[in-house]
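Student: Show me how the following folds:
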Amino acid sequence: MTFPQALPSPRTPDSRDAPPLRWAIMGPGWIAEQFVASLQAHTTQVVAAVGSRSLDRAQAFASRHDIATAVGSYDELVALDDVDVVYVATPHPSHLEHAVMSMEAGKHVLVEKPIAISADQARQIAAVAARTGQFCAEALWTLFLPKWDVLRQVLDAGGLGELRSVHTVYGEHFPDGHRIFDPALAGGPLLDLGTYPLAYVTSLLGPARSVAAAGVPDVRGVNGQLGATMLHDGGTMSVVATTLHGWPRNEITIIGSEGVATVEALHNSPGPITITSADRGVTLTYDEPHGDQVGGLHFQAAEAARRIAAGERETPIRLLSASIISLEASDEIRRQVGISFAEAGLDEHG
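Tutor: Next up, the predicted model:
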């Protein structure tokens, strides 16, 4: 294991080269707006339809993005013949229902993160994907960015030596009235923001074997902030935190026996990675155009299109098993902190 002399180039293909598929947008909210704008700017994918429980809302979204078909129910959307893949962007508690609905109708799915509100629900989605033979993946877009491929290559080559620990935090500020404060929508920072840190640490270190978590409620009725220290196989450790109370630096620090990698703020968006040798004698930096915070959403769609066109049913960048492992850690954190979706009238078991 040797610290690298130079950083590799990303292997991420040009998104415009991905075979064009016909996409349907399920749920015309903020993230769907960003997703469609990114596809239309950076890919040859066709956004063919949009569906909402409100026909007026679907038609307004279609008008803004020049989408040919708008429908006023999700049943109508998944029944459309001119759709290959559905991007599920409805609220978190609906992901199980809508992913299953789409796959049962013969459509592939890319499900906005978190893929479900619990590991049990994610297992149900994976089981339906296996039974129907449809492509299914969690749209955790960060892992599809070129910078993550650079980091993956360094780690796979042993450039940091033996991994020791991963430290990461993600927080934001939200205005009063934002859906993240709604308990009925599985609000709080864990699923919206904490999904990123949990995905990072479990992707890098594997499942959490033990968890010690604590949290503090917000006056608006959801958890406001929490943190967890987790132990993983091989004597490795992770420390994660997430908050609704403001913007920390939002970095990832990966510590190995030969060096340290820092994925700089905002770690979930395009931006720089710095790798420093253990003796601090060598520092290497990879950077990429920052654009706006969600400017790289097209990479996940292009990856899905390539896999679907090749007849594959998952992407190794975010396997369904990896999504389940992240949610297992999330479930244990919720248990220890005392976050119960059942109290908000949600069935986390589907």
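
Student: hey, let's count contacts and neighbours off CA atoms from now on
Tutor: Noted.

Student: which stretches of the stretch 251-350 of the chain form helices?
Tutor: Counting by DSSP state H, counting those that start in this stretch, the stretch 251-350 of the chain has helices at residues 298-309, 320-337.

Student: Quick check: which of these is nearest to residue 225?
Tutor: Across those, residue 225 has its closest neighbour in helix 320-337 (10.0 Å, CA to CA).

Student: mind listing what's buried in the closest one?
Tutor: 320, 322-334, 337 (16 or more other CA atoms under 10 Å).

Student: now swap in stretch 205-220 and tell me
Tutor: Using 16+ other CA under 10 Å as the test for burial, stretch 205-220 gives 205, 206, 207, 208, 211, 213, 214, 215.

Student: Kindly indicate which of these lies nearest residue 283.
Tutor: Among these, residue 205 lies closest to residue 283 (CA to CA), at 23.5 Å.

Student: State the helix or strand in which residue 62 lies.
Tutor: helix 55-65 (DSSP states H and E).

Student: helix or strand right after that helix?
Tutor: Later in the chain than helix 55-65, the nearest helix or strand by DSSP H and E is strand 69-71.

Student: chain center to that following strand, what's the gap?
Tutor: How far strand 69-71 lies from its chain's middle: 26 Å, per CA atoms, centre = their mean, to the nearest Å.

Student: I have a second one here; can you model it like the first so I can compare?
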Amino acid sequence: MSLWSAARHVEIFPLPVRGRLAWLHQVAARHDGGMTSLPSSRILDPLDAPAIRWGVLAPGGIARDWTAALHATTASRVVAAGSRSLERAQAFAAEFGVERSHGSYEALVADGGVDAVYVASPHSQHHEHALLALGAGKPVLVEKAFTRNGVEATAVVEAARAAGLLAVEAMWTRFLPHIDVVRRCLEDGVLGEVKAVEADHGQLLYPDGPRRLADPALAGGALLDLAIYPISFAHLALGGFTAVRATGTLAETGVDASETVAVTGAQGAIGTLASTMLAKTPCSASISGAAARLEIDGWFYRPNTVRLVGLDDREIDRYEPPSREHGLAYEAAEFARLLAAGKTESDLLPLDETLRIMHVLDDVRAQLGVRFPGER
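Tutor: Below is the predicted model of the structure:
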């Protein structure tokens, strides 16, 4: 692209002539420098992962979605389900062709035919149930948010490390193919220096949604269910935060109903993150750099399209996921590969990053004035 061709594709700002020409040369160089395509994803097909035998602890709604994805697109299988109600475990087993049902969590984690445990209970119980499984010698995939708070998360991580057992937070977005495209763009400097991140997640879940979301005793609220997605996304994009500022509103029960979180990255980039359980929002995300930006439209945290957009707002390239179905299978496949390789945590979401994000969530809650019963 020539200098003047570049000029026709961008808006000319009222800069001094020398500055304007230098800027145009930079734009032309970016177009001519090979930034014409997105990198490929390194995430492998879930079906190629080793087969392991899973036990599901707390067979609720998310456990059903996760098991359906696991059985549809991986070689692994759920072989046991454990609930405080034997009838509920049996109903889940019948629905998914699971071999064994247990009427207690203790019986599930003691099952010798289970290679790993998926902890799918409410946030308020993740700490207890992850420690229960680890204490029985079982590796754990713990549904996000990892625990209620950083203190509990630290206890789980320390227990896993002391036992030499694999532990991973089930933040499924981090393991999806399109997020690896984002990760590679950041690693390769495709966007230039990152300057800004935006992400939102809003779903109409209150007051008529799941009762646990309104219950402080179950660690309800928008933060641990919804805001964790844009916060985790921005944490990946910015490499961590140096400052966090939060405002929001509370529900009648005292849990957070919505929040806006402004963060600053180590290099001075900013993030504007929002979540609410009072309305459905676009659920989009973007990362803007000095050379280009990435855009992910609605449901950014699910298997999705990534668009590379130039400074002239024209689309340069786009990535399409291999499938938009069964996205939960990717975290299970990553876990199976790690377990087969004898690893104790994932490079895609290391335990130390899980802890840092948990402390950010603690900070946001403190600023909003939300405290869960029984927290230390």
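
Student: What's the TM-score once they're superposed?
Tutor: Here the TM-score for the pair of chains, by TM-score structural alignment, normalised by the length of structure 1, is 0.95; 343 aligned residues with a CA RMSD of 1.5 Å.

Student: about what we covered before: and the buried residues of stretch 205-220 of structure 1, which of them are in helices?
Tutor: Secondary structure defined by DSSP state H assigns residue 205 of those to helices.

Student: just curious, which of the buried residues of stretch 205-220 of structure 1 is nearest to residue 170 of structure 1?
Tutor: Residue 170 of structure 1 has its nearest neighbour among the buried residues of stretch 205-220 of structure 1 in residue 215, at 14.4 Å by CA to CA.

Student: What's the match for the closest one in structure 2?
Tutor: Using TM-score structural alignment, the partner of residue 215 of structure 1 in structure 2 is residue 248.

Student: Can you give me every residue that contacts its match?
Tutor: Residue 248 of structure 2 makes contact with 256, 257, 258, 259, 260, 368 under the criterion CA atoms under 8 Å, 6 or more residues apart in numbering.

Student: Specify the local secondary structure of the aligned residue in structure 1 for the second one.
Tutor: In this case it means residue 257 of structure 2. With the correspondence set by TM-score structural alignment, residue 257 of structure 2 lines up against residue 224 in structure 1. The three-state label given to residue 224 of structure 1 by DSSP: H, G, I helix; E, B strand; the rest coil is strand.

Student: I'd say residue 224 of structure 1 and residue 189 touch.
Tutor: Yes - contact criterion CA atoms under 8 Å: residue 224 of structure 1 and residue 189 qualify, at 6.6 Å.

Student: of these two, who's got more company?
Tutor: residue 189 (24 against 21; other CA atoms under 10 Å).

Student: So the aligned residue in structure 2 for that one versus residue 125 of structure 2, what's the distance?
Tutor: With TM-score structural alignment defining the correspondence, residue 189 of structure 1 maps onto residue 222 in structure 2. To residue 125 of structure 2, residue 222 of structure 2 is 17 Å away according to CA to CA, to the nearest Å.

Student: so residue 199 of structure 2 sits in a helix?
Tutor: No - Residue 199 of structure 2: not assigned to a helix; according to three-state DSSP it is strand.

Student: Now it. Nearest residue, chain neighbours left out?
Tutor: residue 285 (4.2 Å; CA to CA, 6 or more residues apart in numbering).

Student: show me what contacts the one you found?
Tutor: Counting by CA under 8 Å, 6+ apart, residue 285 of structure 2 touches 197, 198, 199, 200, 230, 295, 296, 297, 298, 300.

Student: In structure 1, what residue corresponds to it?
Tutor: Aligned counterpart of residue 285 of structure 2 in structure 1: residue 252 (TM-score structural alignment).

Student: surely residue 214 of structure 2 meets residue 255?
Tutor: Yes - using CA under 8 Å, residue 214 of structure 2 is in contact with residue 255, at 6.4 Å.

Student: Overlap of the contact sets of these two?
Tutor: By CA under 8 Å, 6+ apart, the residues touching both residue 214 of structure 2 and residue 255 are 220, 221.

Student: Stretch 43-54 of structure 2: end-to-end distance?
Tutor: 22 Å.

Student: scratch that, stretch 271-287 of structure 2
Tutor: One end of stretch 271-287 of structure 2 to the other measures 9 Å (CA to CA).

Student: Next, the buried residues of it.
Tutor: Quick answer for stretch 271-287 of structure 2 (16+ other CA under 10 Å): 271-278, 281, 283-287.

Student: Check stretch 283-303 of structure 1 too.
Tutor: Quick answer for stretch 283-303 of structure 1 (16+ other CA under 10 Å): 283, 286, 294, 295, 296, 297, 298, 299, 300, 301, 302, 303.

Student: can you name the two of the residues you listed that are farthest apart?
Tutor: Farthest pair in those (CA to CA) is 283 and 301. Separation: 33.0 Å.

Student: Spatially central residue for structure 1, please.
Tutor: Nearest to the mean C-alpha position of structure 1, by CA atoms, centre = their mean, lies residue 140 at 1.8 Å.

Student: and it, what pairs with it in structure 2?
Tutor: Counting by TM-score structural alignment, residue 140 of structure 1 corresponds to residue 171 in structure 2.
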